[in-house]
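Novice: Next comes the sequence, and after it the predicted model I'd like to discuss.
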Amino acid sequence: MDKASKWLVITEKPSVAGDLAKALGGFEKKSDHYESQQYYITWAVGHLLELLEPEELDPKYKRWLLQDLPILPNEFQYKPKKGQTERLQHIKSLAKKNDVMGLINACDAGREGELIFREIYDFCEQNKPSKRLWLQSMTPEAIRNGFKVMKRGSEYDNLGDAARCRAESDWLIGMNATRAVTKRLKSRNTKGVWSVGRVQTPTLALIAKRELDHLKHRPQPYFTLEGRFSTVTHEYSGAWFDPNFKKPNLDEDDLIHYVEKEDRIFSQDKLDDILKDFEKHRKQATASEVRKESKEIAPQLFDLTLLQREANRKLGMSASRTLQAAQRLYEKHKLLTYPRTDSRYLPEDYVENVTNVIKEFSAVPTEFTKACKTIMKTGLLNKDRIFNNKFVSDHFAIIPTGQLPTEKLDGDDARIYNLVLKRFLAAFMTHAIWAKVERITKVGEQHFRTRVQDLQEPGWREVYGLDTEEESKLPKLNEKNPEAVTPVQTEEISPLQNATKPPARLTEAKLLSLMEHCGKSIADEEIAEVLKDKGIGTPATRAEVIENLIVKEYVNRTGKSLRATSKGIRLVDVLSRIPIDMLSKVELTGEIEYDLRKMEKGLKKRSEFMQEMFDFTSSVVEKTRTFEYDAIYKNDPTLGRCPVCKNGKVFEGFWGYKCNLAVNTKEKEENECNFIIWKEKNHRYIDRSLVEEVLTSKIAGPFEFSNSTGTSFHEEYLTISPVKGIIFCEQDGTPKESLTGYDIVVLHEEYLPETFLKKPGTIKVTETAYMCEFGAVDQTLKPESTDNAQESDNPPKKTRKKAAPKKPAKPKKVKKLISRMPRILCGKEMTLDDYKSFLITGSTPPIVDFKSKKGRPFAAALHLKENGNFEFKFVSRKALLGEDTSTAPKKAPKKASNKAKVVKKTKKSAEEATE
């Protein structure tokens, strides 16, 4: 055997390595690779390397300073991802073997697969040649043919350049924009970073826009009319409508606020006229109907996004939960094909595979046996809509592998497997046939419509089921002549009072659809074409993007709905004002993708693209660094007269709506007005329209608000408070909260002569928190009396032209610290006794029922720090069980461990910036 006689094949996933070895034959399975006389086959697990963080490029970047931005590396460097060093070293050891003549890229057929291989190739530090295996089908025959027609790796250099540019441009935008925006927007009262990313920020903008549409809506009352009619054989109902109504030609943004509809009556006079005409002609009612047969075609197979949307719609599952279940079904149970796919099609050579899968299921008694036998009898239908190489990208659609479960599935795994299996079978069945009926009943000039649909032939619906309870039956109006006008009897008419509802908040299903099809809203035809099929994000990352928005407190999930928080809305708003709103638009992804596709075709150089990204990043940083808060709101009209000073006007700022006579200086001026309405109250964003309404009406509402934890919702009326801005009130204006300042809202106050910090303090219990002000006024230092001024030992100097009148000396104060603890902390309601113990002893007892952001329980004691803040000290399991209630460690923790925690936090923040 020649010294260098083998090729090292690197796949993207272990399962693919196994498929290649099985198809080629002659392999022996080693611990971490396969080996034959011609090949070594080993695998990655997705990306094994990642770009270095800024602080790893230069320690100065550990501190987030505006003067250090932008960060524009001369060279982008990579490091092993956490937990992947051993895998990388194993691949490198294989690459260095003397009998390895070169490396074969068998990663997925696409841009990311190219990047994964090239990252590994560079890490191996070998100059051996490379080849590219490009597979879109994983049948044994396709694999063997693929090895026969491999090309040189250099022929894919353009694709590799595009892959690197995509990763590096995301790093540039994310790292720089996140640091710049965080430094400008973060205040002492806000925690965490203001993360910005090419995908996550446009996604946030979609949610924020819908949230504002929802909040701005004001219910408008209207009437509908329902008539009851009868024939000799049956009774039926019909809804009044205006046959002359025409829907205006509005774009989607305006149409969402348009409330006029053909069946709505907004005027009492119009309602009276309709009822008068109805009564006049009620004995002359006639009806006619049209019955049409409607074909409902069988559905497409699932790609990941479609599976996530369907699971959210049918099962209420989040995109993240759906992906996790599908991944387990692929990796652990081997029941589904690779789930992170954007294709709804199968390769054209998969017909036999599909037939064999259905044959396997037809032999096993299940609820799907009948459907499988039906398909085996009729053969695979709809093949032209399912098997198409043109629409198979890196991976094909999600389908069952044909392997039967070896253990009973439960929970999410069972639900997702069942959904995929039903979809798979339904795709090859006959179309469903519906009988749709529209009956029009006329009473004078008034029209009433009755619509029903009856399932005639279930077809694929037999296995997939109905979406809603929309199937109903309506006997024929005239058996002999179905389309004839027939007299009917009027029974009654019922006016119903309703009110318009706000645009529904986005569900994950709807958001995933918008992310996938966002190109439709772009005016530039070339950019729109690029995003038409891809959208923003990828099927593999969209669920993670949504979860990140929730973790970063930009979005809340309530049931199926996603609600943008005040923080999320303010970020999108301020980006548009700086203006760097390109960061929150899908056009940024479209323009980058357009250039990357040109690069793949050799029409754009990597160096040219990266220079454009450097320039764009520098522009974003400069605009963020130099904007002035007052300037970005100066063109907005005022919202009304200040209700406190009566002289000023209320205008919008970043944190709230304040009087323009507010003075931002330490010296209080005579005309200063401190009135402000903050932009958040009880987890609701306070938008301009609400402020205008409150300032104009004094009592406004009702508006939707949540409780203090954001878990339930109710309606509240609002009125003005001179100090608190707006407060809840009864419908007649009776306040539900104090109208005055913060310190008067105190529910309970208690003085502690000494605390753990060796300082006295005053406890204040407010509606939402316990607070303590350490360092009270020293009562032994009395203000100097003006009556004793002439006896002072230090009279005014003669050089002074005119002595200023003596003012009482201000009482001297010791240095103060403020401690604050929420009354509800990590899901746990804290007691006043807990807080007293915390102040007096420096620690609470161990508390066992805290909950993390992900809902996981944990136990901890709270320790008082010298600066008045608190920190968690996590409790051992013995303490959790009550065997050891001491939370103080026997030895002081090493400083190194604290540093390690800080570094870890910094690293996480940096990672958050890039998506």
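Specialist: Great, that's in hand.

Novice: rest of the way, CA atoms for contacts and neighbours
Specialist: Noted.

Novice: The most centrally placed residue in the chain: what's it in contact with?
Specialist: Geometric centre of the chain, nearest residue: I546, 2.9 Å, by C-alpha atoms, centre = their mean. By C-alpha atoms under 8 Å, 6 or more residues apart in numbering, the contact set of I546 is Q200.

Novice: Following element in sequence after the helix or strand encompassing it, please.
Specialist: Per DSSP states H and E, I546 falls inside helix 542-551. Next helix or strand after helix 542-551 toward the C-terminus (DSSP H and E): strand 555-558.

Novice: Show me the contact partners of stretch 17-35.
Specialist: With contacts defined as C-alpha under 8 Å, 6+ apart, stretch 17-35 is touched by 10-11, 36-37, 40-43, 90, 138-141, 143-144.

Novice: Weed out the non-buried ones from those.
Specialist: Buried subset of the contacts of stretch 17-35 (neighbour count, 16 or more other C-alpha atoms under 10 Å): 10-11, 36, 40-43, 138-139, 143.

Novice: Next one for the comparison:
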Amino acid sequence: MKLYIAEKPSMAAEIAKCLPGPVSRKDGYITTGDGVITWGYGHILRQAEPDEYDPKYQKWRAEDLPIIPQSWKLLVADSCKKQFEVVKSLIDQATEIIHAGDPDREGQLLIDEVLDYVHNQKPVRRILLNALDEQSIKKAIASLRDNRDFQNLKESALARSRADWLIGMNLSRAYTLAAQQAGHRTTLPVGRVKTPTLALVVRREREIENFKQVKYFTVKADFDQDGTVFTAYWKPQEEQPGLDAEGRLADKTIAKELFSRLQTSNEPATVISCETTEKRELQRLPLSLSTLQVMAGKKFGYDPQGVLDTAQKLYERKLTSYPRSDCEFLPESQQEDTGVIIANLSNLAQNELAGWAAKADTAIVSRAWNDKKITAHHAIIPTVVRCNFAGLSETERNIYFLIAQAYIAQFYPVHVYDQTRAELKYAAEAFIANGRIVKELGWKEIYSADTEEKKEEDSSMLPAMVKGDQPRFVKASAEKKSTKPPGRFTAATLLAAMKEIHKYVKNPDLKKQLKDVAGIGTEATRATIIKELIERGFLREETKRKYLKPTEPAYLLVDILPEEITYPDFTALWEDILHQMADGNASLDTFLLQQARFTASLCSKAKRMSIPLKGDHPCPRCRKGVLQLRNGKHGKFWGCSRYPACRASFDDKNNKPDIPAPTVRQQGQG
């Protein structure tokens, strides 16, 4: 018997439709003329909790940390016990197994871990479903691969899962206990990705709170060359007085003197140099999930989780390809579908997309088609299934629009323009003028309405000039400006920061190394992490723009944790190692050993750290904890937050600790 194991029931149903013979749905599986299809519900198995390794871990105690499993344990999730028995029984009956998990790191692990759990020895092949339309599924069934080819991908997912357990289980306990000893009645969840993400928002908020506005001046002049007026900006000399640390003109007196001198000078301006370079801007790549989430956030104000949920719906309706993709490239074999997809888009009941598709040239082969850039999945694109655009919800229409727009752009020419840079001398001062002339609008035609593209294309055009020309000075102006504080994160811009994490690392040596890393978290988890931080009360959304602001527990968590876990340096490096592992260039055992050592060192730091006390009654005995009201056998009493290290206790008197006044002798001793 051939057994397909899908990640979820919806995927199993689509596979069944594409297999020959009569289809019959049973309890937990589907039979067809060419095998049986069963499914999980995501992860059927879960990581064991610390107390499931040893009951003593049920109580949180600093002396038990770190908890490092010698042999990792998985347990069947309570909600999946019935389905697990179905899957296990079918594996026992199968002669051949086809792994049909999602085509990513996590999808690989959640079927593999079930096969390992039941000690499967039968041959396993892998189906990679990047889209759920009939043509794509049949093509994938005809292109099965040996599941052993994906061992590295599985180990990468396993490494991620176990590293997250080590960090989460140990550091959450270590720093919660440390905070509670200082009187903070709270639980502090620490996460390998979640914590540095939260810290980005906390640091940004503090930058805004501590921001000091700086006033400065920009000086520019208009010149006339053969009847065409253009603007050039003043360039300060190296020893120019009146500049601030950022090289801006901050001295009002010098700005006025400069403006006056420019206005009254009689000498002509002279072109010192004028260079024109042809620039070619390649087509914007198709979309990964993160790119889609950021674009949808900026254009429509959608939060990342909503974008993922909508992309998932479009995928399940067979209209777009697999959504949890971190890839922006396409397999070369997919070029055979371009004619059908573009024809479908040109017949859409959506004027813009239809108009753009009608002008697309499918003979153009953009850089997006590159087999070397493809792993288990490819960029998110429309499928060959015709879309009933009017039948979609507004959110679905908008997300489909962005996916289709990026796909159509692949069949427009390269954007070509001339970039000109002129340097002028006037009144013994240097001026720089920049301009561009678009020679071929190309793919930017379909993005011309976007604000960012408009800004770029609206840059001034310069007249033809050569070295030695003497344009006529028209007027000067000095504009007073003020620096602005950095903008608060939204869910979309925070997600973009997680993806471009190299911009936020503390160690300058790591910036270059991490520039090519795919950020922290994965395409599938980034939106969930941001959503959890909001739901657990560490971030809150404010105003219509839904700006993210940290709450008091967020400040506490970031302030008491060491930089190793609040800055993204280490997490980004680990993510890089996970990618190397997926490519077969890093070891699971070595990585986990490093994680265990790292976890142990941070647990030790938690035991030694000093945290500001929170409470109205500092403990008079140890002076390191605070007295907290408790209920005992004989009623209320006040005990030290550092119990059992400090066993100080006092009776309750009118809801305050009844602390005896020190005697004269005690005062002398103290």
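Specialist: Ah, there it is. Because the structure is a prediction, the values reported are computed rather than measured.

Novice: okay if I get the buried ones among the contacts of stretch 17-35 of structure 1 as TSV plus secondary structure?
Specialist: Conversion of these to TSV gives the following (DSSP: H, G, I helix; E, B strand; the rest coil):
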residue	secondary structure
I10	strand
T11	strand
S36	coil
Y40	strand
I41	strand
T42	strand
W43	strand
M138	coil
T139	coil
I143	helix
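
Novice: Adding distance to N664 of structure 1 as columns, could you present the residues you listed in TSV?
Specialist: Shown next, in TSV, are those (distance: C-alpha to C-alpha, whole Å):
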residue	distance to N664 of structure 1
I10	63
T11	62
S36	77
Y40	71
I41	68
T42	65
W43	61
M138	68
T139	72
I143	71
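
Novice: just to revisit the earlier point, which member of the contacts of stretch 17-35 of structure 1 is positioned nearest M376 of structure 1?
Specialist: T139 (21.4 Å; C-alpha to C-alpha).

Novice: pretty sure the closest one is touching V351, no?
Specialist: No. Counting by C-alpha atoms under 8 Å, T139 of structure 1 does not reach V351; the two are 10.7 Å apart.

Novice: residues bridging contact with those two, i.e. touching both?
Specialist: Counting by C-alpha under 8 Å, 6+ apart, T139 of structure 1 and V351 have no common neighbour.

Novice: Can you check which part of structure 2 the helix holding I546 of structure 1 sits on?
Specialist: On the basis of TM-score structural alignment, helix 542-551 of structure 1 is assigned to residues 526-535 in structure 2.

Novice: Equivalent analysis for stretch 338-353 of structure 1, please.
Specialist: Stretch 338-353 of structure 1 maps onto residues 322-337 of structure 2, going by TM-score structural alignment.

Novice: Now do the end-to-end distance for the matching stretch.
Specialist: 16 Å (C-alpha to C-alpha, to the nearest Å).

Novice: Then stretch 557-574 of structure 1?
Specialist: Stretch 557-574 of structure 1 has an end-to-end distance of 23 Å (C-alpha to C-alpha).

Novice: Flag every buried residue along it.
Specialist: 557, 560-574.

Novice: Also stretch 495-509 of structure 1?
Specialist: 502-503, 505-509.

Novice: In this structure I67 of structure 2 contacts N170, no?
Specialist: Yes. At 6.4 Å, I67 of structure 2 counts as touching N170 under the criterion of C-alpha under 8 Å.

Novice: quick one, which of the two is more surrounded?
Specialist: Using other C-alpha atoms under 10 Å as the criterion, I67 of structure 2 and N170 rank with N170 on top: 26 against 17.

Novice: follow-up on the earlier one: looking at the buried ones among the contacts of stretch 17-35 of structure 1, spot the one nearest L212 of structure 1.
Specialist: Nearest to L212 of structure 1 among these is T11, at 46.2 Å by C-alpha to C-alpha.

Novice: Can you add distance to T841 of structure 1 and secondary structure and give the buried residues of stretch 495-509 of structure 1 back as TSV?
Specialist: Shown next, in TSV, are these (distance: C-alpha to C-alpha, whole Å; DSSP: H, G, I helix; E, B strand; the rest coil):
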residue	distance to T841 of structure 1	secondary structure
P502	51	coil
P503	52	coil
R505	47	coil
L506	48	coil
T507	48	strand
E508	47	helix
A509	51	helix
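
Novice: between the residues you listed, which is closest to L51 of structure 1?
Specialist: E508 (30.2 Å).

Novice: how much distance is there from the longest helix seen in structure 1 to the middle of the chain?
Specialist: Using DSSP state H, we find that the single longest helix of structure 1 is helix 157-185. Centroid separation for helix 157-185 of structure 1 versus its chain: 20 Å, with C-alpha atoms, centre = their mean, to the nearest Å.

Novice: packing partners for the next helix or strand after that helix?
Specialist: Heading C-terminal from helix 157-185 of structure 1, the first helix or strand you meet, by DSSP H and E, is helix 200-216. Applying 3 or more C-alpha pairs under 8 Å, 6 or more residues apart in numbering; DSSP states H and E, we find helix 200-216 of structure 1 packed against helix 508-516, helix 542-551, strand 561-564, helix 566-577.
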